[in-house]
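>>> Build me a model:
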Amino acid sequence: MFQIANAAKIVQNDNLSTIPTNQQLINNNQQLFTCNMRNATIIVIGDIGHSPRTCNQAFSLASHGLKVNIVGYLNSKPHPKIINHENIRISPISQPPSFLSNNNQILRFLLLPLKFIWIFFILGIALIRICKNDGKDKNNLLLLQNPPGIPTIFVCYIVAKLKGMFFLIDWHNYTFSMFGKSSISQLIAGFEGFCGRLSDLNLCVSNTMKNDLLKRWNINSTVLYDRPPSWFFRSIASEKCEFLNKFLAEKESELQNLFFTESPEGAITLREDRPLIMVSSTSWTPDEDFSILLSALQGYNEYSQSDKGYLLPKLLVIITGKGPQKQLYLEKISTIPWHNVFILTDWLKAEDYPKILSCADIGVCLHASTSGFDLPMKVVDMFGSKLPVLAKRFPAIPELVKDGVNGILFDKAEELELAIIRISEKFPKNEVLNELKSNVGKDFKCWEENWEDIVWPMLND
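Just a heads-up that it's a prediction; the model follows:
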């Protein structure tokens, strides 16, 4: 069993004095509630390092003194605040063999039962070993991030019954929606709905999903919107300049002169005529159609060279993430004659991601939900860094991105191109962009505040 557990004090974000610290929130709630729970096991059948909501749940529970064990795949390193917390352990489990995730759709469906069997036994054995057994008083919590829910929900239900644990499902999306409209999708939907009703409590990420869970499967749930943790909030100007200068020096040193000027005293400041920084985090999969952004950037590049584009700044586009289509698009990017657009594709450490968001001027989200009901965490992170977002439209997204208020919604590449032009002209004195920035974060709680208001009281009810 692999374990990461180092004792460490939690360093609070002191950039924004108005944000209550996690300990202040805990102290306030402990006056109202007494929790009998001692341990929590959190399951995600995915990469723990790329499951921010799961990590945030673990952090909040651990900060209340519960001993938390996160079970999942460890493909990347989680944030230091997670791996260094004295009450958090990480227990990796083995992923299914690669041949079970065949790219051929027919073979993938044929091999699906084997993949389910693998997960059933690997996860079941791990949970039986890890989960504490205090009898039948439900003093311990078993929390599952769904999807994928097949056979995960059923495995967790069995273990919760055997160990006398309180079983909570956190619905991010639907498992069946990941299989399109195939016949197997209908079978999975039936099983997912049946298993979903076995839990003691349900959380979900949007009001749209809450209504659908009730209508579709008669599952009552409570909405816990994703929010960035307090350490995601925007850096002060000096930290921003320092990190951006270091980042550009490592990645593309010739761009430094476009962003910074040095005074006779040696002070480095941002130039007024600097490029606009755009950030997008993508999984490089068909679910996030990168061709939309690429086409929009090509259009911007051409327009900026025309007589009408003289008011447009240069663009620095920073794209983070890993995925199967990355190399394909990198090759396409390299063949385009860029003039006023610079594109950097990089993989960032967890602790550097909020820093680069803090340096940016606008975010782009290409997420197109398979169900239409989930909300992208990347937008939440951007909002936490006071960054307005250009987001692809789908049914639930207006719950998060208010068109024309804290971002702009688009459907096609042409609409995205027009939105980029609209927020770029006369940068950094663009009135539209500055208005969007001023609206981001209004009445926007951090994760800790939101969790303390919604989840902690539920666990003590």
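>>> Please make it C-alpha for all contacts and neighbour counts, starting now.
Noted.
>>> is it true that residue 409 touches residue 391?
Yes: assessed by Cα atoms under 8 Å, residue 409 is found in contact with residue 391 at 5.0 Å.
>>> Can you check which residues contact both of the two?
Common contacts of residue 409 and residue 391 (Cα atoms under 8 Å, 6 or more residues apart in numbering): residue 401.
>>> And those two? Which one has more around it.
Taking other Cα atoms under 10 Å, residue 409 and residue 391 do not tie; residue 391 has more neighbours (26 against 22).
>>> just checking, that one is part of a strand?
Yes: judged by DSSP: H, G, I helix; E, B strand; the rest coil, residue 391 forms part of a strand.
>>> Next up, the contacts around it.
Applying Cα under 8 Å, 6+ apart, the residues contacting residue 391 are 364-367, 401, 407-410.
>>> Next, format the residues you listed as JSON lines and append secondary structure.
Shown next, in JSON lines, are the contacts of residue 391 (three-state DSSP):
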{"residue": "364", "secondary structure": "strand"}
{"residue": "365", "secondary structure": "strand"}
{"residue": "366", "secondary structure": "coil"}
{"residue": "367", "secondary structure": "coil"}
{"residue": "401", "secondary structure": "coil"}
{"residue": "407", "secondary structure": "strand"}
{"residue": "408", "secondary structure": "strand"}
{"residue": "409", "secondary structure": "strand"}
{"residue": "410", "secondary structure": "strand"}
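>>> Please generate a structure for the following sequence too, so the two can be compared:
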Amino acid sequence: MFNEKFSQTFELVLFGVIVLIAIFSILLLTLPSQYDPYKDRVPKYVDEDGKETKLDDEDEKKNPAFKPGRTVQVVVLGDIGRSPRMQYHAISIAKHGGRVYLIGYEDSEIHPKILSNPLIKIVPLVPAPSSLRSSSKLLFPVLAPLKALWQARSLYRALCYRTEPARWMLVQNPPSIPTLAIATIVCFIRNTSLVIDWHNFGYSILALKLGPNHPLVKISALYENVFSRIASNHFTVTNAMARVLKSQYGVTALPLHDRPAALFRPISSQERAGFLARLPETAQYAQDLSPSAKTPWKLLVSSTSWTADEDFSIFLDALSAYSAYATSKTQLPNIIVVITGKGPLKEHYLAKIQALKQEKKLLNVIIRTAWLTPEDYALLLGAADLGVSLHTSSSGVDLPMKVVDMFGAGLPVVGWGKFEAWPELVKENVNGKGFESSEQLLQQLVELFENKDGLLATLKNGALKESEARWDDEWDRVGGKLFKLV
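Prediction:
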């Protein structure tokens, strides 16, 4: 009896060992290949259908500056088209002979220089089902983990099996979950160096939705802290953010300030007139916007993702107050406001705008919303009289890219300035002004458009001066050296 039981136990143990060996062997055989600098020559790309392509000989000839051993995975767990900084990274890497796998969602138009460059391959992520993308705060604790699991699978597959191993992986943060964890695991498996590009802190954005004391916010902060220490290198968008990373996370980061791409530039008066006449949102008011008009109207532009960190009610309150003020002050011009962008709160604010119109609180203000091509958006900035930023900064140490683009077009800016990093970008009364309330924004609009002391012209000159600072110079100095491309 004892021998029989022993024999059965032994068989079960042996079977278990064989199963474990089989599983281990399968995992070992299916692990993605590791980075080998001697094989970093011809990039491969596998689409969702499993079809494989690679850079052919003709493409190699078109890029004689290609530098072997300079492959980078550029990762954004978001819409590539709405991630200009990560697109600029990809363009700069390829410009200097590096190969790029640009990984993210393809929800909107991508920069033409990316689409035309054979050294850049876009690896699209599969979006989560719509059922997991609800904006409900009540369902968030349930849907967020499920969405994160979906994203983790999609991202892991793209990084491990749809691209060749890379020497570096450049990851946008936030979103932090699950990006940093998956990126860390993949970099360990594939012998890749992880570089985090800090645009903000993920936990601070989550706090806007759940509150700063929510357990998930505290877990997110700890998660970000832990994984930041594992990365090889770091970029930040501001000096202030680099100081926070050093003091709170114990990591050293290289500030790489956002700068405008060549697409954003000052335009001539002829270009301005032609553009305003053809843009649907401004065409019928083109004559009123002309400098030759008796009282030229002013064109304001604001771009937004329509999210919680941009409180557009401040802008709307200031505009309705301006409209009332301009009714009695006839020397004040009418205003046309073009707001560009897509996002979850757009319908909410469109309803508020419609209500203000019905209450006749926007008699001297016209508001239009638009979704423009990158080229038309750049021309709109060049044609406008004033840019407006409602970015409030959840962390206090990030900066709005939209202001950088406005300066690139020589457009002066007024923006929410109640956070630490604001002075790194905007010089008060030189190229822009910061406000901290709708009342202060109203005062600024009146002051600028009454043309007292020519302040708007002064800010315009300051913005034109600022437009001389360009992305290529900043990137070459910081990013180019880290990736050993310059």
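>>> rewinding a little: rebuild the contacts of residue 391 of the first structure as TSV, extending it with distance to residue 346 of the first structure.
Compiled in TSV, those are given as follows (distance: Cα to Cα, whole Å):
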residue	distance to residue 346 of the first structure
364	16
365	17
366	17
367	19
401	26
407	24
408	25
409	25
410	25
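>>> Residue in the second structure paired with residue 438 of the first structure?
For residue 438 of the first structure, the aligned position in the second structure is residue 461, judged by TM-score structural alignment.
>>> Which helix or which strand is home to its match?
helix 455-466 (DSSP states H and E).
>>> Flag every buried residue along that helix.
By neighbour count on 16 or more other Cα atoms under 10 Å, the buried set for helix 455-466 of the second structure is 455-456, 458-464, 466.
>>> For those residues, please prepare CSV with the additional fields distance to residue 312 of the second structure.
What follows is the buried residues of helix 455-466 of the second structure, written out as CSV (distance: Cα to Cα, whole Å):
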residue, distance to residue 312 of the second structure
455, 25
456, 23
458, 27
459, 23
460, 24
461, 27
462, 26
463, 24
464, 27
466, 26
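>>> Out of these, which comes closest to residue 45 of the second structure?
Nearest to residue 45 of the second structure among these: residue 466, at 39.6 Å, using Cα to Cα.
>>> Tell me where the stretch 201-350 of the second structure has helices.
Per DSSP state H, counting those that start in this stretch, the stretch 201-350 of the second structure has helices spanning 202-210, 215-228, 239-244, 269-278, 312-328, 346-358. These are given in chain order.
>>> can you list these in TSV and add mean neighbour count and distance to residue 55 of the second structure?
Putting those into TSV (neighbours: other Cα atoms under 10 Å; distance: least, Cα to Cα, whole Å) gives the following:
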stretch	mean neighbour count	distance to residue 55 of the second structure
helix 202-210	19	36
helix 215-228	17	34
helix 239-244	19	37
helix 269-278	16	39
helix 312-328	19	46
helix 346-358	14	41
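>>> Map residue 379 of the second structure onto the first structure.
Here residue 379 of the second structure is matched to residue 355 in the first structure, going by TM-score structural alignment.
>>> residue contacts, its match?
Neighbours of residue 355 of the first structure in contact, by Cα under 8 Å, 6+ apart: 234-235, 240, 243.
>>> same thing with residue 312 of the first structure?
Residue 312 of the first structure makes contacts with 304, 421, 424-427, as judged by Cα under 8 Å, 6+ apart.
>>> Helices of the stretch 351-461 of the first structure, residue ranges please.
353-359, 377-384, 413-424, 431-439, 447-459.
>>> highest average neighbour count across those helices?
For the helices of the stretch 351-461 of the first structure, average neighbour numbers computed from mean count of other Cα atoms under 10 Å are highest in helix 377-384, which has a mean of 25.
>>> How about residue 38 of the first structure, nearest residue that isn't a chain neighbour?
residue 66 (5.1 Å; Cα to Cα, 6 or more residues apart in numbering).
>>> Let me know how buried the one you found is, in neighbour terms.
22.
>>> What is the equivalent residue in the second structure for it?
Match for residue 66 of the first structure (TM-score structural alignment): residue 98.
>>> Can you spell out which helices and strands pack onto the helix ranked longest in the first structure?
Of all the segments assigned as helix in the first structure under DSSP state H, the longest by residue count is helix 105-130. Applying 3 or more Cα pairs under 8 Å, 6 or more residues apart in numbering; DSSP states H and E, we find helix 105-130 of the first structure packed against helix 152-163.
>>> Compute the inter-axis angle for the helix it packs on and helix 105-130.
20 degrees (axes from the mean of the first three to the mean of the last three Cα atoms, to 10 degrees).
>>> Mean distance between helix 152-163 of the first structure and the second structure after superposition?
Superposing on the second structure and averaging over aligned pairs (mean Cα distance after the TM-score superposition for the first structure), helix 152-163 of the first structure comes out at 1.6 Å.
>>> now the following helix or strand past that helix: which residue numbers in the second structure?
Read in the C-terminal direction, the helix or strand following helix 152-163 of the first structure is strand 166-171, with elements assigned using DSSP H and E. Here strand 166-171 of the first structure aligns to the second structure at residues 193-198, judged by TM-score structural alignment.
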